[in-house]
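Chemist: sequence and predicted structure are below.
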Amino acid sequence: MLKYTVVGAGLFGSVFAFEAAKAGHQVRVIDKRNHVAGNIYTKQIEGIQFHQYGAHIFHTSNEEIWDYVNQFAEFNRYTNSPIANYRDEIYNLPFNMNTFNKLWGVISPLEAKVKIDEQRAILNGRSPENLEEQAISLVGTDIYEKLIKNYTEKQWGRSCTELPPFIIKRLPVRFTYDNNYFNDKYQGIPIGGYTQIVEKMLDHSKIEVNLNVDFFENRKELEDDADKIVYTGMIDQFFDYTLGTLEYRSLKFETEILDIDNFQGNAVVNYTDSENKFTRIIEHKHFEFGTQPKTIITKEYPEDWEKGEEPYYPVNDMKNNDLYGQYKNMAKENSKYIFGGRLGMYKYFDMDKVIFEALKTAKVELRLK
């Protein structure tokens, strides 16, 4: 009999499987897709590593996690420096002195702070009650109107006045001429893509991988065949939506292969107007400084999630978090199962945080030192 069955060959499930196998346990990993690596899956097209489920940039300040992931791949020096396109006006992200200079012509941090203070005065000192007010309190009205409002409303499918302020509380604002989006010490893209990382994790004599396997169609057999199951799918689906359905945002991707060597000059360009219904265009080759004669671009269109579609972003407002809390309590009563990952924990995770959570779970479960 298997010790563990892991439902989902994404990052959380694969890290757990790798740690369990190292500890001497027999593990089966299943996934309903025809490939491993979940949403970080990449494949080569026209010599370019193509991020099939949207851009993923690894970044962390945790040296232990950085060392851990580097045992599976060599990372390049890619630095995330996205730009915003507002009706063909180009601005640097995150909001920094380059942004402020382009917008207002200011040169010094003091001038920029004075300008923002003038604009945030519209709030009359009151605490922000929604995302719109939170954004204005951080960067003023000009940046909110040009670079936040439409992008955010496209992303979440609702007005900024209807969104909670916490969504944008960590908005990076810098009074330096620094276009590096992340503050983390370590950052990069694995040379040769992300899929290799998960493939190496699962390439172990004690791990069996079965693809194109739907957990819910084979549930009883899988439960009978393992001591414990690590479940990384949707927690509300696991309980057959008994208490209600959690909300997610989904994405639609439109990808083109172009017979030119450079389409937009940057890996990530956000479109912050209301006219374009996509939120951003990814040009994949720039993640690895590619020089191929062709290029691949992907437009990302956020959309409402419905059952049967891929859930990407949990909608972590009060209503959904309360519902998740009820499902979490139900999950605690089922000792055969371990729930983890973005869908099992109803939380959007950066990749380093997924690895951290998986290692923490493995340490407790496997009684590792």
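Modeler: Done, it's in. Given the structure is predicted, the values throughout are model-derived calculations rather than measurements.

Chemist: from now on I want contacts and neighbour counts done on CA atoms only, so please keep to that.
Modeler: OK.

Chemist: which residues sit in contact with Pro128?
Modeler: Contacts for Pro128 (CA atoms under 8 Å, 6 or more residues apart in numbering) come out as Gln134, Ser137, Pro165.

Chemist: hmm, 7 Å instead?
Modeler: Shown in contact with Pro128 (CA atoms under 7 Å, 6 or more residues apart in numbering): Gln134, Pro165.

Chemist: and the comparison structure, right after this:
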Amino acid sequence: MKTYDYLIVGSGLFGSVFAHEAKNAGKRCLVIDRRKHAGGNLYCENIDGINVHEYGAHIFHTDNREVWQYVNSLVEFNRYTNSPIANYRGKLYNLPFNMNTFYQLWGVHTPAEAEEKLAEQRAEYANIECPANFEEQALKLCGHDIYETLIKGYTEKQWGRPARELPAEIIKRVPVRLTFDNNYFNDPYQGIPTGGYNRLIDALLSGVEVRLDTDYFANRAELDGLANVTVFTGMIDKYFDYRCGRLEYRSLRFDTKRLDTPNFQGNAVVNYTSADVPYTRVIEHKHFEYGTQPTTVVTYEYPDTWNEDKEPYYPINDKRNNAVANEYKRMAEAQGNVLFGGRLGQYAYFDMDDTIAEALRLFRQNIM
């Protein structure tokens, strides 16, 4: 008899939800993580009483009532609503594109005036019948002003390549609101765990054995031998020793500063959309939880080319990578005692609610 029912590789949100469900079902679980802390990219560091999102801003939002009730059964969430600001060469614009944005861009006051201006902008690109790339698709959808001011520079920084070299399907639509509504997400449920995301991870992993600073690949055979089933949440291509080729990822780099001022930018997230600013956004963490501390902490977020020494944050789901990923997924299905989950394990761009829903689905389908 093996020591554990499940070995769960990775203590991020996916692995923690799976472990929580398995423990509640009476299963013996071991969670391992190569980092020195649990929680994966959700981990928060407390600085001056401010919960600093160590690996970039995480804002929980969902239209999935089951997932919302699930997380609220574990921790209390606050009423934070994401309303980012865009800074383009010193001028500020509201996001997403709404009547405030259109007033700031064009001075229009009514939805009818905004619609007329949008139609005028789109008409310049009506001759583009089948957009060949991201730039053509975006221009056809929203016209020159919105694209050049709020989309082009940010997107090219994020992906590390010109918009003309990105596939058109990345921007299938441009959300436009003809109301003065700055709420970025349309989802009915939104917030941040009161006291930070560490509380959510701690609640999920309560009563579960966790080993940190443990490299799965350095002790693979020994660790696999401890459990009946391995739940793997790392890079699926690395698991299979890159047999079908390497998948591509985008990484991030963070420059975090503690400042002796109570309020640096007045908003949790400010996006910098011009190409001449190297970072994509500045995060002021205290505003996620309505902090009143006399100091503040800000993080400058820089998109980065990924390599083995950096964290793989985003899968690059273009045709070439998806084809390679599908080969790995077919190999994964043939593994009798290994389950793959999460952004890296499934090579999919999951938001937090998607991650939780997938972890619940995988557990329910495979419970022993």
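Modeler: Now that the structure is in, tell me what you want to look at. From a predicted model like this one, the values you see are computed outputs, not experimental measurements.

Chemist: any idea how far the counterpart of Arg87 of structure 1 in structure 2 is from Val282 of structure 2?
Modeler: Taking TM-score structural alignment for the superposition, Arg87 of structure 1 sits opposite Arg89 in structure 2. To Val282 of structure 2, Arg89 of structure 2 is 14 Å away according to CA to CA, to the nearest Å.

Chemist: more neighbours: which of those two?
Modeler: Each of Arg89 of structure 2 and Val282 has its neighbours counted (other CA atoms under 10 Å); Val282 has more, 23 against 13.

Chemist: what strand or helix carries the residue lying closest to that one once chain neighbours are set aside?
Modeler: Closest residue to Val282 of structure 2 apart from its sequence neighbours, by CA to CA, 6 or more residues apart in numbering: Tyr300 at 4.6 Å. Element membership of Tyr300 of structure 2 [criterion: DSSP states H and E] is strand 296-305.

Chemist: over to Ile282 of structure 1?
Modeler: Short version, using DSSP H and E: Ile282 of structure 1 is in strand 280-283.

Chemist: post-alignment, that strand versus structure 2, mean distance?
Modeler: Taken over the aligned residues, the distance from strand 280-283 of structure 1 to structure 2 averages 0.2 Å (mean CA distance after the TM-score superposition for structure 1).

Chemist: which residues touch that strand?
Modeler: For strand 280-283 of structure 1, using CA under 7 Å, 6+ apart, the contacting residues are Asn266, Ala267, Val268, Val269, Asn270, Tyr271, Ile296, Ile297, Thr298, Lys299, Glu300.

Chemist: and the residues you listed, which two are the farthest apart?
Modeler: Tyr271 and Ile296 (17.7 Å; CA to CA).

Chemist: returning to what we had before: tell me the contacts of the match of Arg87 of structure 1?
Modeler: Ser274.

Chemist: any idea how far Tyr272 of structure 2 is from it?
Modeler: 8 Å.

Chemist: name the residues contacting each of those two.
Modeler: Joint contacts of Arg89 of structure 2 and Tyr272 (CA under 7 Å, 6+ apart) do not exist.

Chemist: what about Gln134 of structure 1, which SS state?
Modeler: The three-state label given to Gln134 of structure 1 by DSSP: H, G, I helix; E, B strand; the rest coil is helix.

Chemist: wait, it touches Pro165, no?
Modeler: Yes: the pair Gln134 of structure 1 / Pro165 is scored as a contact, 5.4 Å apart, by CA atoms under 7 Å.

Chemist: how far does stretch 138-153 of structure 1 sit from the chain's center?
Modeler: 22 Å (CA atoms, centre = their mean, to the nearest Å).

Chemist: look at the equivalent of Ser137 of structure 1 over in structure 2 and tell me its secondary structure.
Modeler: The alignment partner of Ser137 of structure 1 in structure 2, by TM-score structural alignment, is Lys140. Under three-state DSSP, Lys140 of structure 2 falls in the helix class.
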